[in-house]
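Asks: give the three-dimensional model of this entry:
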Amino acid sequence: MTQARVLVVEDEVKIAQLLREYLEKAGFAVDALARGDQAVEWVRRHNPDAVLLDLMLPGMEGTDVCRELRQFSQVPILMITARSEEIDRLLGLELGADDYICKPFSPREVVARVKAVLRRSQLKPAEGSALKIGPLHLGRETRRVCVADQPVDLTPTEFALLQVLMSRPERVFTRDELLMQVQGYDYAGYDRTIDSHVKNLRKKLGYHGIDDAIGSVYGVGYRFQLPEPPQPHP
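Replies: Prediction:
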């Protein structure tokens, strides 16, 4: 079985070594870079299975690296930083990161998060091979989403979120339910994570003309809204 390959982009040598040690013990192949401006081309050339990306890096900040990676790759990205303010978390997630880990962290937790995001990106299809609602088509086996045959590029987390919502149209999911079903673990009360992923998903679907598919239920969560049937002319 081929080892999953993880790229660690971290300029603090001790932290990079610690992450490498724990990830390799968990069975991953690990590469490490210390500069942000090296990461984009490296990912383009080597196509890793996941990226652990520090926010504050020499050469190019992690947010800019994340933004550039999302121009051509949907590789799972986990951002790591000492900046724990909510605005920093939301910025990273809205740029397309799949997860966010604050320093100081437990190396075992990082390994668990990497495993969780890889499970989401490699999930086997559940019952049925596809979901189709109106022009929106989600292929469970192909892991492709299309609107009227036009592909929509989603991160693994966005794909998992859309799959959960489309599987039960009109059913209201709380943020906690979505966190558990999409992320696979509890975020210790940080439920704004789901809000950021929903915002990104709405933006991408809206670009293809699907503007109102994901509805908000104030104080509760989200649901996938079936399109209104056309009204007969009087």
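Asks: only C-alpha atoms from now on, for both contacts and neighbour counts.
Replies: Noted.
Asks: the strands in the protein, which residues?
Replies: Counting by DSSP state E, the segments of the chain that form strands are 5-9, 29-33, 50-54, 77-81, 99-102, 130-133, 136-139, 144-147, 150-152, 173-174, 214-217, 221-224.
Asks: next, the structure of the following sequence, for comparison with the previous one:
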Amino acid sequence: MIKALIVDDNKQITEVLKSFALKEGIQVDLAYDGEEAWNKFQDNKYDILLLDIMMPKMDGYELLKKIRKISMVPVILITAKGEDYERIMGLDYGADDYIVKPFSVAEVMARIRAILRRIDIDTNSIKVVKVDNLYLNLDEYSCKLDNKEIQLTKREFEILWMLAENKDKVFIRDNILDSLWGMEYFGDTRTVDTHIKRLRAKLNSEKNKWRISTVRGVGYKFEV
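Replies: Alright, predicted model coming up:
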């Protein structure tokens, strides 16, 4: 059975989310501050986490950073603020998705379903993509450039993997959203642009014989 940890200091919100998750067949643990959530995370195995950003004792950003040091479990951030820089900060820290209050519980459940569908990955064999000085390992979600480890978020890695595995194939933004975020994603294509911008910044090297190219008015491709 799928097991989720829902973290929010608003007990009304956690109870509503829990009731809907149970209807989806998801087992749920609740926590009401960052420290309680961290303790539960260390003592249990979860398939997905929903984290409020503004919490007592330890906020969602700090909790997410601690989690990402030891786990790539999918994380959806919940925030009452909708500023771009806050969403970008959450994605930089390793969030898989974010949702802004007030939200539709049905939308939250749809995003959970979309993420859970994507994490069913065959790990029976090591999957590797190597292009010149770039090395990607899907089993480890690891990226190396010029033999140096590059820290990518889960979503950044997945976008890079999709592009590098299909060299010279053009992916429109909607295709990337559908493949990685799911058909039920409610955001816009600027999310893809933000991730591509950060990938380019992290992977910039004069030694590169490849690049992530923009196909104007269409999308992106991995060009050698």
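Asks: mind checking the TM-score on these two?
Replies: Superposed pair, TM-score by TM-score structural alignment, normalised by the length of structure 2: 0.81. Supporting alignment: 220 aligned residues with a C-alpha RMSD of 3.0 Å.
Asks: picking that back up, just say which of the strands of structure 1 is most tucked in.
Replies: Sort these by mean neighbour count, taking mean count of other C-alpha atoms under 10 Å, and strand 50-54 sits at the top with a mean of 26.
Asks: what residues in structure 2 pair up with that strand?
Replies: The aligned range for strand 50-54 of structure 1 in structure 2 is 48-52, by TM-score structural alignment.
Asks: now the spatially most central residue of structure 1: closest residue in space that isn't a chain neighbour?
Replies: Taking C-alpha atoms, centre = their mean, the centroid of structure 1 lies closest to Asp98, which sits 2.9 Å from it. Counting by C-alpha to C-alpha, 6 or more residues apart in numbering, Asp98 of structure 1 lies nearest to Ile77, which is 5.4 Å off, once chain neighbours are set aside.
Asks: which one in structure 2 is aligned with that neighbour?
Replies: Ile77 of structure 1 maps onto Val75 in structure 2, by TM-score structural alignment.
Asks: let's have the strands of structure 1 in TSV, adding distance to Arg108 of structure 1.
Replies: Shown next, in TSV, are the strands of structure 1 (distance: least, C-alpha to C-alpha, whole Å):
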stretch	distance to Arg108 of structure 1
strand 5-9	15
strand 29-33	15
strand 50-54	14
strand 77-81	14
strand 99-102	12
strand 130-133	35
strand 136-139	33
strand 144-147	32
strand 150-152	34
strand 173-174	28
strand 214-217	35
strand 221-224	30
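Asks: closest to Leu118 of structure 1 out of the ones you listed?
Replies: For Leu118 of structure 1, the closest of the strands of structure 1 is strand 50-54, at 7.3 Å, according to C-alpha to C-alpha.
Asks: so which elements touch the closest one?
Replies: Here strand 50-54 of structure 1 touches strand 5-9, strand 77-81, going by 3 or more C-alpha pairs under 8 Å, 6 or more residues apart in numbering; DSSP states H and E.
Asks: verify the stated contact: Leu226 of structure 1 with Pro169.
Replies: Yes - shown here, Leu226 of structure 1 and Pro169 form a contact pair, counting by C-alpha atoms under 8 Å, at 6.5 Å.
Asks: what is in contact with these two at once?
Replies: Here Leu226 of structure 1 and Pro169 share no contacting residue, scored by C-alpha atoms under 8 Å, 6 or more residues apart in numbering.
Asks: got the contact list for the aligned residue in structure 1 for Leu91 of structure 2?
Replies: Per TM-score structural alignment, the equivalent position to Leu91 of structure 2 in structure 1 is Leu93. Leu93 of structure 1 sits next to Asp99, Tyr100, Thr193, Ser196, His197 when contact means C-alpha under 8 Å, 6+ apart.
Asks: go again with 7 Å.
Replies: Asp99, Ser196, His197 (C-alpha atoms under 7 Å, 6 or more residues apart in numbering).
Asks: which one of those residues sits closest to Val65 of structure 1?
Replies: Closest to Val65 of structure 1, out of all of these and judged by C-alpha to C-alpha, is Asp99, at 14.9 Å.
Asks: hang on, the closest one packs against Leu78?
Replies: Yes - using C-alpha atoms under 7 Å, Asp99 of structure 1 is in contact with Leu78, at 4.7 Å.
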